[in-house]
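K.L.:
one predicted model, sequence on top.
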Amino acid sequence: MEQNNMDAKTIAQITKNERTPLYVFDLDALRTRVRKLKEKLGARVEICYAMKANPFLIEPLQGYVDCFEVCSPGEFHICERSGIPREKIVLSGVYKNVSDMESVLDRYGQDGIFTVESGEHLRILAEEGKKRNLTLRVLLRVTSGNQFGMDPEVIREIICQREAFPQLDFVGLQWYSGTQKKTKKLAGELEKLDSLLTELNEAYGYEAEILEYGPGFPVSYFQNEILDHEEELQQEAEMLDAFSKSLDSMRFRGKIVLEMGRFLAAFCGYYVTRIVDQKRNLGQNYCIVDGGIHHLNYFGQMMAMKIPKFCHVRQETEYTKSRTEQSEKEPVLNERGGEEAWNICGSLCTVSDVIVKQLPLVDAKIGDVLVFERTGAYSVTEGIYLFLSRDLPQIFFWSEENGLEQIRGALPTNEWNSVH
């Protein structure tokens, strides 16, 4: 499967006059990835986009994915504003309350699917469906050993007593156990779920229509993990082939819905930040950038020790010209113009704001741009955005058809952190 249509240097070039920090999401790469994934996995498999990975991508993904997983009232409202049909929404989430369910049911009736993660969820949906004479389609979420979902024994009890809930149509099971999983674990999970579905059928005459499964396919972020491009594509193809074989070997013959976020969105994203200051403290080189850890988050990064896929684009600025002219009078940090290791630190007033340590850069100067790749998932919403009341970064879409499109300008947050 192809990863990107653009490259980091081109991203830096087309955004050179834009205020940094900023994100660019390559919509062509995103849609191509989804299309090729569906071709690879076949017609039996549907794709559910977990919008928590990047809610800005739901409109571009309409018509490419089959449905959207929504985990909060806020995400639901984003879908409403974006025109996502209710029947395309799986309303999930570990916390569901009466008022939120009332609002959804009063406006949309029994459209879409709800997940049930507890006895309380079961009670709320059954009661609210009864009040409105609605039959609600629900998925029972099986726990993977944490606060999400329900114990398999509870699932068995609900299925055994399902006739006591005429307002609920138990269409299947849901399962998600985490991300960055290997082929062996994926096969083991599918085998476990297949056994449970078979047991429910044999013991209680229950035949599920849907298995919604979050595979948590791996995404490589760091240079020591990323293979040559062709090798990476080959490795990914082999993983998907093995996964397809695991699906084919299941006794369950209903619909498979794969809930994915990171694996779809990560490769389409670029985070662009600019070096705004440099210094050497106690023998260590530091670049201060105008972004930081409130904007950039890589799963698996450990104390900024891993080097993510990035590109350093040198910029000719008035500052660099001035420093060149003054080089005989003032000390220059990188006199030889060769490669040096730099600690890349952000703009937050905390020692934790280190993006990456000992990043090798050649002739790094103030004004240069760093483009961090594979940032299409989670970074855009997962950071500590309100800390220090700095502005939210700009967001752009890019496509061959429409070029570079700004979809959000820099957004002040200081008003959110103030009584006035």
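P.N.:
Right, received. Where do you want to start? Numbers count the residues shown, from 1 in each chain.

K.L.:
from here on, contacts and neighbour counts on C-alpha atoms
P.N.:
Fine.

K.L.:
go through this structure and flag its longest strand.
P.N.:
Identified as the longest strand of the chain according to DSSP state E is strand 269-281.

K.L.:
buried residues of it, list them for me.
P.N.:
By neighbour count with 16 or more other CA atoms under 10 Å, strand 269-281 contains the buried residues 269-276, 278.

K.L.:
in a markdown table, list those along with distance to Leu370.
P.N.:
Supplementary listing: the buried residues of strand 269-281 in a markdown table, determined by distance: CA to CA, whole Å:
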| residue | distance to Leu370 |
| --- | --- |
| Gly269 | 14 |
| Tyr270 | 10 |
| Tyr271 | 8 |
| Val272 | 6 |
| Thr273 | 5 |
| Arg274 | 6 |
| Ile275 | 8 |
| Val276 | 11 |
| Gln278 | 14 |
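
K.L.:
try it against this one:
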Amino acid sequence: MGKEKGGLGLRKLIPLNKALLGKWVWRFANAKEEMWKRVLVAKYGQEEFGWRTKKANGVFGVGVWKEVMKEADWCWDKMNFKVGKGTKIRFWKDPWCGEVELARRFPQLFNMAAQRSATVGELWDHNSDLGSWNLRFLRGFNDWELNMVVELLQILRSQRITMEEDLALWKGGKNGKFEVKEAYELLISHSTLLFPKKGIWVENVPSKLAFFAWEATWGRVLTLDRLQKRGWQLPNRCYLCGMDEENVNHLLIHCTVARVLWGIVLGLVGAQWVFPESVKEVIVSWKDEVVMIAVAFLIILFSVQKFGTSKSGTCCRSCLFIWFCSLAGIGIYNLVKYDSRVLMAFNPVHIYYFFKRNSTKAWYALGGCLYVQQVTSQLRNFTFQECTVLDMSCG
């Protein structure tokens, strides 16, 4: 499936196989006296006018052509006829002058026709100089039926019988030839979905990151809910927040910890965003600048990951130490220069008032602080090899 439809740019084998088998249906209809066609006709016989073989029955030696004939119905729905001699095309029941059979286009006239199964050649009169149509009906026409007769005659006016052979043409193909690519696109066209290709397959983004975004969009990340579907007996509880069941949408969007992290990332540039229900809806609704913010943030994370989280943790601790020292210096300077009464905020009573005003949200904030502290303190315990094994098992 193409990337614009949510695939990886690889063709689906089942529709591709159906398209390849369908080409043999078209080839048999247009083949003349080739040896392979004569063998098939001798083995299976042929239906009226020789456009296709009879149904392949039996147990031995019929498997391949039986599979080909399974694709005959949808193939013939996408083919019409080019009239030559008109001896192999039915006037009323085959699509030869337009996309639709005349019997379906003029059902009232078809019910009145005296020769409903006649071929095009049988209704063509060769006795006149240029030839003409010789249509016969069971009764005369009423006044309200004359308009249909006039319309039918206008369609037939441009049609003539020639001395060439009748042909089966593939609709939409160049010169009526069957194209496997067009047939494949036809078979998968019903599954076309809105997919955020531009928000995932971004140029210069590491393939590992893009592939993870593709997996998350389709909900194929091995979270606990998917592991349970595979038969794993595991309690389903989000590891980060410990409150809701774990799935890809919760883990990346709705989890309390994830919301805090996204708030930090978007807050760095002053952006505000209301996240939809699913990862796919998020990426579809993202604007270019928000995509670049998220991609840049994730690129940084994936870039430093190759050095192992122990080294990444050492770097983070150094950066945090410098950051907190800077904050402390700025704070002391402002206290001295402006007003030292702000130190009254260290009074524990304010903590009580904070929890009283915010209730549940206050506990979330406290839990987020403790979680970040715990993660930071544990970064040094993991090596590069351990991170590689963990990444392979989760991806």
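P.N.:
Great, that's in hand. Keep in mind it's a predicted model, so treat the numbers as computed, not measured.

K.L.:
TM-score for these two?
P.N.:
Scored against TM-score structural alignment, normalised by the length of structure 2, the superposed chains reach a TM-score of 0.20; 130 aligned residues with a CA RMSD of 6.8 Å.

K.L.:
show me what the longest strand of structure 1 is packed against.
P.N.:
Strand 269-281 of structure 1 sits against helix 8-14, strand 22-26, strand 284-289, strand 369-373, with contacts defined as 3 or more CA pairs under 8 Å, 6 or more residues apart in numbering; DSSP states H and E.

K.L.:
got CSV for those, with distance to Glu340 of structure 1 and mean neighbour count too?
P.N.:
Listed next are these as CSV, based on distance: least, CA to CA, whole Å; neighbours: other CA atoms under 10 Å:
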stretch, distance to Glu340 of structure 1, mean neighbour count
helix 8-14, 20, 17
strand 22-26, 26, 27
strand 284-289, 8, 20
strand 369-373, 15, 23
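
K.L.:
can you pull out the strands in the stretch 101-250 of structure 1?
P.N.:
Counting by DSSP state E, counting those that start in this stretch, the stretch 101-250 of structure 1 has strands at residues 113-116, 136-141, 168-176, 210-214.

K.L.:
what number of residues are in the vicinity of Phe397 of structure 1?
P.N.:
The number of residues packed near Phe397 of structure 1 is 22, by other CA atoms under 10 Å.

K.L.:
same deal with Lys361 of structure 2?
P.N.:
Neighbours of Lys361 of structure 2 using other CA under 10 Å come to 12.

K.L.:
ditto for Glu289 of structure 2
P.N.:
For Glu289 of structure 2, the number of neighbouring residues by other CA under 10 Å comes to 10.

K.L.:
how near is it to Asp391 of structure 2?
P.N.:
29 Å (CA to CA, to the nearest Å).

K.L.:
kindly report the same for Val260 of structure 2.
P.N.:
From Val260 of structure 2 to Asp391 of structure 2 the distance is 23 Å (CA to CA).

K.L.:
these two: who's more crowded?
P.N.:
More neighbours surround Val260 than the other of Val260 of structure 2 and Asp391, with 14 against 10 (other CA under 10 Å).

K.L.:
how about the contacts made by that one?
P.N.:
Gly368 (CA atoms under 8 Å, 6 or more residues apart in numbering).

K.L.:
surely it is in a helix?
P.N.:
Yes: in this structure, Val260 of structure 2 lies within a helix as judged by DSSP: H, G, I helix; E, B strand; the rest coil.

K.L.:
roughly how far does the residue lying closest to Asp169 of structure 1 once chain neighbours are set aside sit from Gly172 of structure 1?
P.N.:
Once flanking residues are discounted, Asp169 of structure 1 sits nearest to Arg137: 4.7 Å by CA to CA, 6 or more residues apart in numbering. From Arg137 of structure 1 across to Gly172 of structure 1, the span is 9 Å (CA to CA).

K.L.:
quick revisit: make a markdown table out of the strands of the stretch 101-250 of structure 1 and add mean neighbour count and distance to Val45 of structure 1.
P.N.:
Output for the strands of the stretch 101-250 of structure 1, formatted as a markdown table (neighbours: other CA atoms under 10 Å; distance: least, CA to CA, whole Å):
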| stretch | mean neighbour count | distance to Val45 of structure 1 |
| --- | --- | --- |
| strand 113-116 | 25 | 17 |
| strand 136-141 | 24 | 17 |
| strand 168-176 | 21 | 15 |
| strand 210-214 | 22 | 10 |
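
K.L.:
how about a markdown table for these, with distance to Leu197 of structure 1 added?
P.N.:
Shown next, in a markdown table, are those (distance: least, CA to CA, whole Å):
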| stretch | distance to Leu197 of structure 1 |
| --- | --- |
| strand 113-116 | 17 |
| strand 136-141 | 12 |
| strand 168-176 | 8 |
| strand 210-214 | 9 |
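
K.L.:
out of those, nearest to Ala29 of structure 1?
P.N.:
strand 210-214 (21.7 Å; CA to CA).

K.L.:
relative to strand 136-141, how tilted is the closest one?
P.N.:
Going by axes from the mean of the first three to the mean of the last three CA atoms, to 10 degrees, strand 210-214 of structure 1 is angled at 50 degrees with respect to strand 136-141.

K.L.:
which neighbouring elements make contact with strand 210-214 of structure 1?
P.N.:
strand 168-176, strand 255-260.

K.L.:
quick check, nearest of the buried residues of strand 269-281 of structure 1 to Arg141 of structure 1?
P.N.:
The shortest approach to Arg141 of structure 1 among the buried residues of strand 269-281 of structure 1 belongs to Gly269, at 30.5 Å (CA to CA).

K.L.:
and the contacts of the host helix or strand of Cys311 of structure 1?
P.N.:
If you go by DSSP states H and E, Cys311 of structure 1 is part of strand 310-313. Contact with strand 310-313 of structure 1 is made by 8-9, 12, 361, 368-373, as judged by CA under 8 Å, 6+ apart.
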